[in-house]
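Visitor: Make a model of this:
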Amino acid sequence: MSDASLPGLAEAARRDLPQILDDLRRLVEKETPSSDKRLLDAGLEDIEAWAVERLGAPAERVRRDGGVHGDVLEMLYPGDGGGEVLLLCHYDTVWPEGTLEEWPVGIDGDRFSGPGCFDMKAGIVQGVWAVKSLRDAGLPLPSIRFLFNGDEEIGSPASNPHIEHAGRAADVTLVLEPSREGMVKTGRKGMGLFDVTATGIESHAGLDPQAGASAVHALAELVPRMAALAAPERGTTVNVGVFSGGTARNVVAGKASCQVDVRIQDPEEPARVDAGLAALAPSDGRVKVEVSGGWNRPPMNPGPATDRAFGLAREVAAGLGEDLGQISVGGASDGNLVAALGRPVLDGLGAAGAGPHSRDEHVSIGRTPHQVALLAGLLTRLSEG
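Guide: Okay, here's the model as predicted:
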C-alpha cells in the first residue's frame, strides 16, 4: 500500500462521519448489559443485521450459545490479500437496563456520549467502517473474522474458548477496545478474582461474647495480610473492594466475606499469590476461612511478533501525520487470552475518548475518522503479509 492512500482513507472517513455517528447511535440505543440475556440477544441480532447492511452477508457465520451469558457471533469476510486478521469486539456493557432513560445519547461539541459508547460500541462501528472503506477504495484486505461476544465485562466465561480458538487461527488479533489517549495498548495486566469467606460462631455480644467467634473480626485481621501480597516492584496489586458480614450490632458475627481483585504483570506471580491466599488463617482457630474464585485472565506482555505488528501500525499512523504511541495498562481484556497463546495482539484500536465505566464516558467525534483510517491502513498493510 502506498502512503498516498492513507490521506484518502482519512478523508473518506471524514466524509462518512455523519453515517458513522448514526450507526453508533443505533448500537448505543440498544442496551446490552452483561447480566441481561434478553437484551443481549436483541442487541446482537441488531449488530448482525447492521453489519450485513454495511458489508453484505459473510462467507461464514456462526452463532454460539452463551448459556445465561451473551452469545458469541463470528462473521468471516474473505479478503483479496493474504492472511487472516481477527477483530475482537464485545457488545456487552456495564450499564443496567433503563440507563438510557436518564442518560440518553447526546452530542455536545466534540463529545458523543451514551452508555457503552466508548467501551466499546464505537470500536465495533469503527471496525466495520474500516473494512467498508477499504472495499470502497479498492485497497487489498486480509480475510477478516469479526468475533462479537457479550460477556467481556464479566470475564468472558462463555466466550473464552471461542476467543482462544479464533486467536490461534489468526495471523494477528486486533482488539477494538478504546484507545488510551490515542495510544495502542500492547501490554495489559492479568487478573485474579477471589472471594474470601470466614465462618465463625454466633453469640450474644453482651450476655455471652466469649462463646462466640467473630467472623468479621477474623476477616478484618486477614485483610492487611491480603494487601501485603501486593508487590508493586513486580507489577502486582491487591485490592479488597467489598467487605460484608454479620447480622446485627449485638450479635457476634457468624459469617463475613470479602471480594479481592489481584492484578499481575509477571506470569510467575499467580503461584506466589495463590500460596499466600491459601495460608490465610486467623488467630482465633474457631473461625474457618475459605478462598474461592481464581485467575480470570493471564497478563498480556508483548513479544517480537506484537512488536512487529505495532511497527506496522506506527508506520500507518506516520502516513496519517501522527506519531503513534504504545502503553501498558492495568485493565484486562479479551486480548489477554490470545496473547497468552503466544500470538501477536494489538489492543486499544477502537475509539478515542475517555470515561469508561463512568457517566463521563464519551467518544471524541473529531478523532473518529483518524481512528477508522488508522485501522483500515493497518488492515491493508497486514494483507501484504
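
Visitor: contacts, neighbours, all on C-alpha from now
Guide: Noted.

Visitor: now residue 275: how far from residue 369?
Guide: Applying C-alpha to C-alpha, to the nearest Å, the value for residue 275 to residue 369 is 49 Å.

Visitor: ok, those two, which is more surrounded?
Guide: residue 369 (24 against 11; other C-alpha atoms under 10 Å).

Visitor: Check the secondary structure at the more buried one for me.
Guide: With DSSP: H, G, I helix; E, B strand; the rest coil as the basis, residue 369 sits in helix.

Visitor: The closest residue to it other than its chain neighbours: neighbour count?
Guide: Counting by C-alpha to C-alpha, 6 or more residues apart in numbering, residue 13 is the residue found nearest to residue 369 once chain neighbours are left out, at 4.7 Å. Neighbour count of residue 13, defined by other C-alpha under 10 Å: 23.

Visitor: Show the contacting residues for residue 13.
Guide: 133, 369-370, 372-373 (C-alpha atoms under 8 Å, 6 or more residues apart in numbering).

Visitor: you'd agree residue 290 is up against residue 198?
Guide: Yes: contact criterion C-alpha atoms under 8 Å: residue 290 and residue 198 qualify, at 6.5 Å.

Visitor: shared neighbours, these two?
Guide: Common contacts of residue 290 and residue 198 (C-alpha under 8 Å, 6+ apart): none found.

Visitor: Now do the strands in the stretch 251-385 of the chain.
Guide: 251-252, 255-264, 288-297, 326-329, 345-346, 353-354, 362-364 (DSSP state E, counting those that start in this stretch).

Visitor: one more, for comparison:
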Amino acid sequence: MDHPRALLDAAKRLRAEMVDRLGTLVAAESAPGSLPHLDACADLLAGWGEEALGRPARRVVVDGLPHLLWPATHQRVLLLGHFDTVFPVGTIRSRPFTVRKDIATGPGVCDMKAGIVQMFTALRLLDDTSTVGVLLTCDEETGSVTSRPLIEREARRSGAVLVCEAATPDGQVKVARKGGSVYHLTVRGRAAHAGVEPQRGINATVEVAHQILTLRALGAADSAGTSVTPTLLSAGTTTNTVPERASLAVDVRAWTTAELERVDRAIHALAPFLPEATLVVEGRINRHPMSPELARPLLELVQRIAGQLGIPAPAGAHAAGASDGNFTAAVGVPTLDGLGAVGGGAHAQDEYVDLDRMPERTALLAGLVDRLSTMERVERRSVVETP
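Guide: Predicted structure coming up:
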C-alpha cells in the first residue's frame, strides 16, 4: 500500500455506484429459507464476486441452501459475510430501498447488504486478490446450521478472518461478541372443553407460562449480562378448548462459555409444573463467545491503516449480538468483526446505513486486506473446542 490515500480517493469516486448496487441488492429479497429468492440473490452476488476477484464462485449447496465461496489456494485472509435477512418476502413492497440525503433505509440494508457491497468494492481496489478468500452464506440469521462446517473449514485455512457485518452506529469495529444458544420447548397436556369440563384438561398454556417465569429467573440471577429471553410462542387450537400443546423458543446470550453452560444445564433440567404435563427441551450452545484477545492485533493494524488514510481510527466495541465471527474465533483464528457499513437498527423497520461513510469504510477494508495479504500469519491459538 504505497499510497494509502489513493484508496480513499478511489473509493470516493465509486460512492454513487455503491449506492446503486446497494439498492439493487436490497431489492433482491433474501428471506430465511426462501430458496427461489436466495438462489436469485446468490446469482447476483456471484457475478459481482467474479468481477471483483477475477475467479468464479463455488456454489456450495447444503439442504438446498446456496452458499457462495471464492477460495484462495494460499489463503491469508478470509472475508466473511451473509446475504440472508430476517425479513419475509414482500417486505420490500411496503418498505422499499430509500435514500434521504446521506441515509439509506430498507430491509437488510445494514445487516448486512451494505457490508457486502463495500466488500466487493474494496476488492476491486486491490491489484492482487490471489491470497484472499470470500465466503457469503445464506443461513446466518437462522443459526448457520448448514454453513457452520464450511465457515470453520475456511477459517482454519486462513491467517485471519475479517467479518463484514455492520459497525456500531458511531463506526466502532467489533472485537468481542456474546455467545448464544437457542432452545425449543414443547409442552404436551390434554385437551378438554374449556367451558363444560376444563378440569379434565391439562392446560399446556398454563404450563408454558410457568416455564417462562422460570426462564426469566435464569437470566436475572446473573449480574454479568446474561440474557434468557422467551421469544416465539404458540399454543392452543380454538378459544373453547383447553390447549393440548404449546411450544416456546428461547434465546440465550452470555459473555462467557461458563455462563452459557450454566444456563444450558438449567434449561435441560427443567421439569413440568402441572401433574401429567410433559416437557421436551431441544437445543444447545450454538455460538461460543468471541474473545477480544484474538482481535487485538487486527484492531491495532486497522487503527494504523486508518491513520495512513487520514480517517478517524475506529475503537473496538463489545457487541451483545452474535455473528459467524464467533465460529471463526472459537477455532483459534484471529478475527475482527464490524468491518462493514456504519449504520444501525438491524432487524427493525428503521434499519439504516450512513452512505457518506461507505467510501472510508471501503478504503479501510481494502487497506487491511492489502496488508494482511502480504503478512505472515497473525498470532493464533485454540480458544474453544467447538462441539
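
Visitor: How close are the two chains, by TM-score?
Guide: The TM-score (TM-score structural alignment, normalised by the length of structure 1) is 0.91; 372 aligned residues with a C-alpha RMSD of 2.0 Å.

Visitor: circling back to that earlier point, any idea which of the strands of the stretch 251-385 of structure 1 is most buried?
Guide: strand 345-346 (a mean of 27; mean count of other C-alpha atoms under 10 Å).

Visitor: counterpart of the residue nearest to residue 369 of structure 1 in structure 2?
Guide: The equivalent of residue 13 of structure 1 in structure 2 is residue 11 (alignment by TM-score structural alignment).

Visitor: repeat for residue 370 of structure 1
Guide: So, by TM-score structural alignment, residue 370 of structure 1 is matched to residue 360.

Visitor: What is the burial count for its match?
Guide: 23.

Visitor: got the contact list for it?
Guide: 8, 11-12, 311.

Visitor: Over to residue 227 of structure 2?
Guide: Applying C-alpha under 8 Å, 6+ apart, the residues contacting residue 227 of structure 2 are 219-220, 251-254.

Visitor: Mind telling me what element the equivalent of it over in structure 1 is part of?
Guide: Superposed on structure 1 with TM-score structural alignment, residue 227 of structure 2 falls opposite residue 237. Element membership for residue 237 of structure 1, per DSSP states H and E: strand 237-245.

Visitor: returning to what we had before: how near is the match of residue 13 of structure 1 to residue 101 of structure 2?
Guide: The value you get for residue 11 of structure 2 to residue 101 of structure 2, if C-alpha to C-alpha is used, is 19 Å.

Visitor: What's residue 370 of structure 2 aligned with over in structure 1?
Guide: Aligned counterpart of residue 370 of structure 2 in structure 1: residue 380 (TM-score structural alignment).

Visitor: Quick one: map residue 28 of structure 1 onto structure 2.
Guide: By TM-score structural alignment, residue 28 of structure 1 lines up with residue 26.

Visitor: okay, now that match: neighbour count?
Guide: The burial count for residue 26 of structure 2: 24, using other C-alpha under 10 Å.

Visitor: which parts of the strand or helix carrying it are buried?
Guide: Assigned by DSSP H and E, residue 26 of structure 2 belongs to helix 15-27. Neighbour-count burial for helix 15-27 of structure 2 flags 15, 18-19, 21-23, 25-27 (criterion: 16 or more other C-alpha atoms under 10 Å).

Visitor: Then stretch 117-137 of structure 1?
Guide: 117-134.

Visitor: How about stretch 62-72 of structure 2?
Guide: Buried residues in stretch 62-72 of structure 2 (16+ other C-alpha under 10 Å): 65-72.

Visitor: before we move on, back to that, relative to structure 1, what is the average displacement of the helix holding residue 26 of structure 2?
Guide: When structure 1 is overlaid, helix 15-27 of structure 2 sits 2.0 Å from its aligned residues on average, using mean C-alpha distance after the TM-score superposition for structure 1.
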